[in-house]
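Trainee: Pasting a predicted model and its sequence here:
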Amino acid sequence: MHDIRAIRENPEAFDAALARRGDAPMSSEVLKLDEARRAKIAAAENAQAEQNKASKEVGAAKAKGDEAEFERLRALVGQKKEEVAAMRAEANELDAQLTDMLARLPNRPADDVPDGADENDNVEVNRWGDIPTFDFEPKEHYEIAGVAASMDFETAAKISGSRFVLLSGAVARIHRALAQLMVDTHVDENGLTEVNPPVLVKDEAMYGTDKLPKFGEDSYRTEEGMWLVPTSEVPLTYIMADHVVDADYLPRRYTAHTLCFRSEAGSAGRDTAGMLRQHQFEKVEMVSVTHPDNSDAEQKRMLRCAEDILERLGIPYRTVILCTGDMGFGARRTFDIEAWVPGQKTYREISSVSTTGDFQARRMNARFKPKDGGKPQFVHTLNGSGLAVGRCLIAVLENGQQADGSVKLPEVLAPYLGGKTALTADGTLA
């Protein structure tokens, strides 16, 4: 959510920020609605003052025995009471319209975010690992002999439809091992608090984390009006909703391994083969809530937490800063980590680490009390994948594939796999 006072003070800067995202200027529409709302509030306050004055004069007129004045004043009180109620209702309606308008406008990009139209204008900031070479044509994950029998798309389609997968046997265990490695690393070494949150949330939680009202079609809603989370960013961030905490309470750092659900409404026909883009998937999420002065440093910290997981797994990757045209709705700045997938001979996103500034905090009224006193201020919220488990599985299987259809697994997974370090061509661990 945007600060209406900041728009009033510098509408040109607000429009310039929208222009960087390729959006039309909106300050005039926003301020027109804001002025109408403020005028109606002022009129209601004036009418209330007149009502209060008349109410006091009613008693005086009655005491004097002036029946005509008494009746006039009593009628005036009733009239003003109706006017106040009507004006307040109109002011509330205008306020709701203004809130909805602001809620549909994207966050302002940070100054250091590169301008651009789409993913082609993203800027690489880091690259790690050597791209593996093969003496055979590398396959995509679902084509590898040792994987194929344990990655069943046909049965999943029979159960649930397209864009679902049924993992079984060794592949299911490797998938679980990856999630355990991520959570253990974030908790034991990175100082995050593990949370097991609900994956069904209310409208307020989706709204507070900028998923509503604009992107409801991208998520699943139950008949009872609950939402299946698109990522555990939603419940983890909303922990702070409506709280005012001491500055010393910050930062709060959370991680969770959960199921995630996305309808993929805007991606028909994209990445339909394999398990790259699914309606149901698992992620290990990281969420931080910080003092505004520390949010940029916290984003870099979170980015390193995610990159480190890939380095432990020996997966080559590159990190890019997203340009204004490719950045998500609520983000001020986003870094994407893209893992090398030999089957497609390209890098594919495996994590996004974003700072939203106070954009989400304003929507969910999450604040802190400054150490030096003064009014409570909004916290900053950040989120990032640490990592997407299914996509990490793809990268591990494809980078470790062997000519005979087996897969060499990262040594770091051995403690979670009973000491096993390979997936054989017949789909068992060895």
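Mentor: Here it is on my side, so go on.
Trainee: only C-alpha atoms for contact and neighbour calcs from this point on.
Mentor: Noted.
Trainee: check which helix or strand covers Arg312.
Mentor: Take DSSP states H and E as the rule and Arg312 turns out to sit in helix 295-313.
Trainee: which residues touch the spatially closest residue to Thr355 that is not a sequence neighbour?
Mentor: Ranked by Cα to Cα, 6 or more residues apart in numbering and with sequence neighbours excluded, the top spatial neighbour of Thr355 is Leu382, at 4.4 Å. If a contact means Cα atoms under 8 Å, 6 or more residues apart in numbering, then Leu382 has Val287, Ser288, Val289, Ser295, Gln299, Val353, Ser354, Thr355, Thr356, Gly357 as its contacts.
Trainee: related to what we said a few turns ago, centre of the chain to the helix holding Arg312, how far?
Mentor: Here the centre of helix 295-313 is set off from its chain's centre by 17 Å, with Cα atoms, centre = their mean, to the nearest Å.
Trainee: now swap in stretch 233-253 and tell me
Mentor: 15 Å.
Trainee: Arg108: what secondary structure?
Mentor: coil (DSSP: H, G, I helix; E, B strand; the rest coil).
Trainee: alright, now check it against this:
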Amino acid sequence: MLDIKKMRMDPDYFKKRLATRGVYPQDVDAIFELDKKRRDLIQQTETLKAKRNEVSKQIAQAKRNKESADDAIADMKQVGQDIKALDDQLNANEEDFHNKMAHLPNMPHEGIPVGKDEAANTELRKVGNIPSFDFEPKAHWDIGEDLGILDFERAAKVSGARFVYYVGLGAQLERAVYNFMLDEHMKEGYTEVLPPYLVNGNAMYGTGQFPKFKQDVYQIEADEHQLTMIPTAEVPLTNYFSNEVIPAEKLPVYVTALTPSFRSEAGSAGKDTRGLIRMHQFNKVEMVKYSKPADSYQELEKMTANAENILKKLGLAYHVITLSTGDMGFSAAETHDIEVWMPQQDIYREISSCSNTEDFQARRAHIQYRDDNGKLQYVHTLNGSGLAVGRTVAAILENYQNEDGSVTVPDVLVPYFHGITKITKDNAVPFNNK
């Protein structure tokens, strides 16, 4: 949520910057008009309430003097009716104002690329060597299906499209990957959390998923109220301190979690219909930080480095890009995406997104701290994938594939893989070999 007080101070600046995020200036003007009307109504109401207090005193005085108070009582009745009418107008105004404010995206940080879409993104760096093969590299879904460790067909039978069974060493590979990630993040000072997988509407609003993106989630009815299956652990992790004041000496706070993520993928028909890239259910290791405002962009760079660390140790080539104003997520002020090399497609694909939301989420979720002067301030919140586990498995299968169809296990995962160094048809799924 943006700060309307700051917006009033320089409306042209806000309109100009929000225009880079696809917000029409007239939509911002409509908010300013509602804000002005709202303040006018409050002033009128307060004036009438002051008058009501004065009339009440007049009635009391008349009664003490045993004088007629009929005129004053009639006056009081009219004032009460006027106050109610203004309150009704104010409530309608507040609802409209709040709804429009809730649909405004975050202000983009100064200096990030301006553009309508991903074409305006800028590359920060390339890391690692792109592998070369003496054979035609296969797609990860073909590798997984040939080995029997990924079963999309049976998952479709049970759940539908965009679901998968990990089987045998496929399941162990997924588990090895996320345990490795969690251990690495804990070395960097993150506290591991196992959060709820179902959250209420307030939590979804706090991180910016609601009200704009309700079509992208799965919801269930529970105990006469609605819960949402988390689209990312960012939601329960960021809301851990909702409606709280964090002691300043505890900042920054680092937390990480492995959770499933559930996404309806509304509007993605025809995109990545095969493989692990775009699923309705997938595991993700998430990183979230709470920071003092002055430190948040340094913390963004650290978080990006934390995600990069995983790819470096796995020996996977990647690049880091800064997203343009038109490609950034709704709540972000600045985002670094990390894209891993996928040999079969011969392109980089997103595997992590690290964002600083500044105080945008903290305002919505009411997360504060006291500064050196004892004044309440909003924290800055950051979030990032560290990494999307299924996409990491896909990258390992493609980058570590061998001509005979086997897959070499990256060295750092061998200790998590019970010493197995290669996935083959002979060891991949034990019940297939009986």
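Mentor: Nice, I can see it. Being a predicted model, the structure only gives us computed values, none of them experimental.
Trainee: TM-score, when you put one on top of the other?
Mentor: Once superposed, the chains reach a TM-score of 0.97 (TM-score structural alignment, normalised by the length of the first structure), with 426 aligned residues with a Cα RMSD of 1.4 Å.
Trainee: The helix or strand that the helix holding Arg312 of the first structure is followed by against the second structure, how far on average?
Mentor: Moving toward the C-terminus from helix 295-313 of the first structure, the next helix or strand (DSSP H and E) is strand 317-321. On superposition with the second structure, the mean distance recorded for strand 317-321 of the first structure (mean Cα distance after the TM-score superposition for the first structure) is 0.5 Å.
Trainee: ok, residues contacting the helix or strand that strand 317-321 of the first structure is followed by?
Mentor: The element immediately downstream of strand 317-321 of the first structure (helix or strand, assigned by DSSP H and E) is strand 333-341. Residues outside strand 333-341 of the first structure that contact it (Cα under 8 Å, 6+ apart) are 109-110, 113, 131, 140, 303, 307, 310, 315-322, 327-328, 346-356, 394-395, 398-399.
Trainee: Buried subset of these, written for ChimeraX?
Mentor: To isolate the buried subset of these in ChimeraX, counting by 16 or more other Cα atoms under 10 Å, use the following:
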select :109,110,113,140,303,307,310,315,316,317,318,319,320,321,322,327,328,347,348,349,350,351,352,353,354,355,356,394,395,398,399
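Trainee: and the residue in the first structure sticking out farthest from the centre, what does it touch?
Mentor: For the first structure, the largest distance from the centre (Cα atoms, centre = their mean) belongs to Gly65, which lies 67.2 Å off. Contact partners of Gly65 of the first structure, counting by Cα under 8 Å, 6+ apart, are absent.
Trainee: Enumerate the positions of whichever helix in the second structure runs longest that are buried.
Mentor: In the second structure, taking DSSP state H as the definition, the longest helix is helix 25-64. Neighbour-count burial for helix 25-64 of the second structure, counted by 16+ other Cα under 10 Å, picks out 25, 28, 31-32, 34-35, 37-38, 41, 44-45, 48-49, 52, 55-56, 59.
Trainee: After it, which helix or strand is next? Please name it.
Mentor: helix 70-102.
Trainee: how close does whichever helix or strand comes after that following helix sit to the first structure?
Mentor: Once helix 70-102 of the second structure ends, the next helix or strand along the chain (criterion: DSSP H and E) is strand 122-127. When the first structure is overlaid, strand 122-127 of the second structure sits 0.8 Å from its aligned residues on average, using mean Cα distance after the TM-score superposition for the first structure.
Trainee: So which other helices or strands are in contact with strand 122-127 of the second structure?
Mentor: If you count contacts as 3 or more Cα pairs under 8 Å, 6 or more residues apart in numbering; DSSP states H and E, strand 122-127 of the second structure packs onto strand 318-322.
Trainee: what's in contact with the strand it packs on?
Mentor: Against strand 318-322 of the second structure from outside (Cα under 8 Å, 6+ apart): 112-113, 121-128, 311, 334-341, 348.
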